[in-house]
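1. Model the following, please.
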Amino acid sequence: MTTDEKSTHLKSLIEKIESLESEKTELLSLIRDAFAEAKFAGYDPKIMKQVIKCRKMGKDAYLEQEQLLGTYLAALDPS
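-> I've put the predicted structure just below:
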């Protein structure tokens, strides 16, 4: 690749990243709006975020995490 080609390629990559960052900002704004709407409707956004995190994990990973959480909590409060 020549110097001019590298420069053009770099510029193209920078512009692509800038465009994606702009889209990301817009999407984050839409997500914030959705959580605000949920809160207005009486839902707890923190719990909703936990639900979303759990759904991303998959059933087996979620069950394993819940089991470990229960084990840790029991060790801290054996009553």
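2. C-alpha only now, for contacts and for neighbours.
-> Fine.
3. how about the helices of this protein, start to end?
-> 3-40, 45-57, 59-76 (DSSP state H).
4. What residues sit buried inside the second one?
-> Looking back up the chat, that one is helix 45-57. Buried residues in helix 45-57, defined by neighbour count with 16 or more other Cα atoms under 10 Å: residue 45.
5. One more, so I can put them side by side:
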Amino acid sequence: MSEGNIAADQLRLLIERIERLEEEKSGIGDDIKDVYLELKATGYEPKIVRQIIRLRKMQPHDRQEMEAILQTYLAALGME
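-> Model (predicted):
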């Protein structure tokens, strides 16, 4: 086999792998949407749950810093 064929085969395999992963990602996205619909049907507010998930991903120090800045801004705007 020539180097061109090997490179083409490798490229094709990598592209097919990406395509499979994209399909899986789409399926996972659909599953997540279903869970949010279930949340809403149960009476929870999906927007708030999304915020909680975003906050849970943050490091505690970063979250505390963000909350402190938010409080400062809210106070400056007279919203606190």
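6. Kindly provide the TM-score of these chains.
-> Superposed pair, TM-score by TM-score structural alignment, normalised by the length of the first structure: 0.93. Supporting alignment: 79 aligned residues with a Cα RMSD of 1.6 Å.
7. Neighbours of residue 5 of the first structure, how many?
-> 10 (other Cα atoms under 10 Å).
8. measure it to residue 41 of the first structure for me?
-> 54 Å (Cα to Cα, to the nearest Å).
9. And for residue 12 of the first structure?
-> 44 Å.
10. between these two, who's got more neighbours?
-> Set side by side, residue 12 of the first structure and residue 41 show more neighbours around residue 12, with 12 against 9, by other Cα under 10 Å.
11. show me what contacts that one?
-> If you count contacts by Cα atoms under 8 Å, 6 or more residues apart in numbering, residue 12 of the first structure has none.
12. hmm, 10 Å instead?
-> The neighbourhood of residue 12 of the first structure, defined by Cα atoms under 10 Å, 6 or more residues apart in numbering, consists of 6, 18.
13. for residue 43 of the first structure, same thing?
-> So residue 43 of the first structure contacts 35-37 (Cα under 10 Å, 6+ apart).
14. can we see that at 8 Å?
-> Per Cα under 8 Å, 6+ apart, neighbours of residue 43 of the first structure: none.
15. What's it aligned with over in the second structure?
-> Under the alignment (TM-score structural alignment), residue 43 of the first structure pairs with residue 44 in the second structure.
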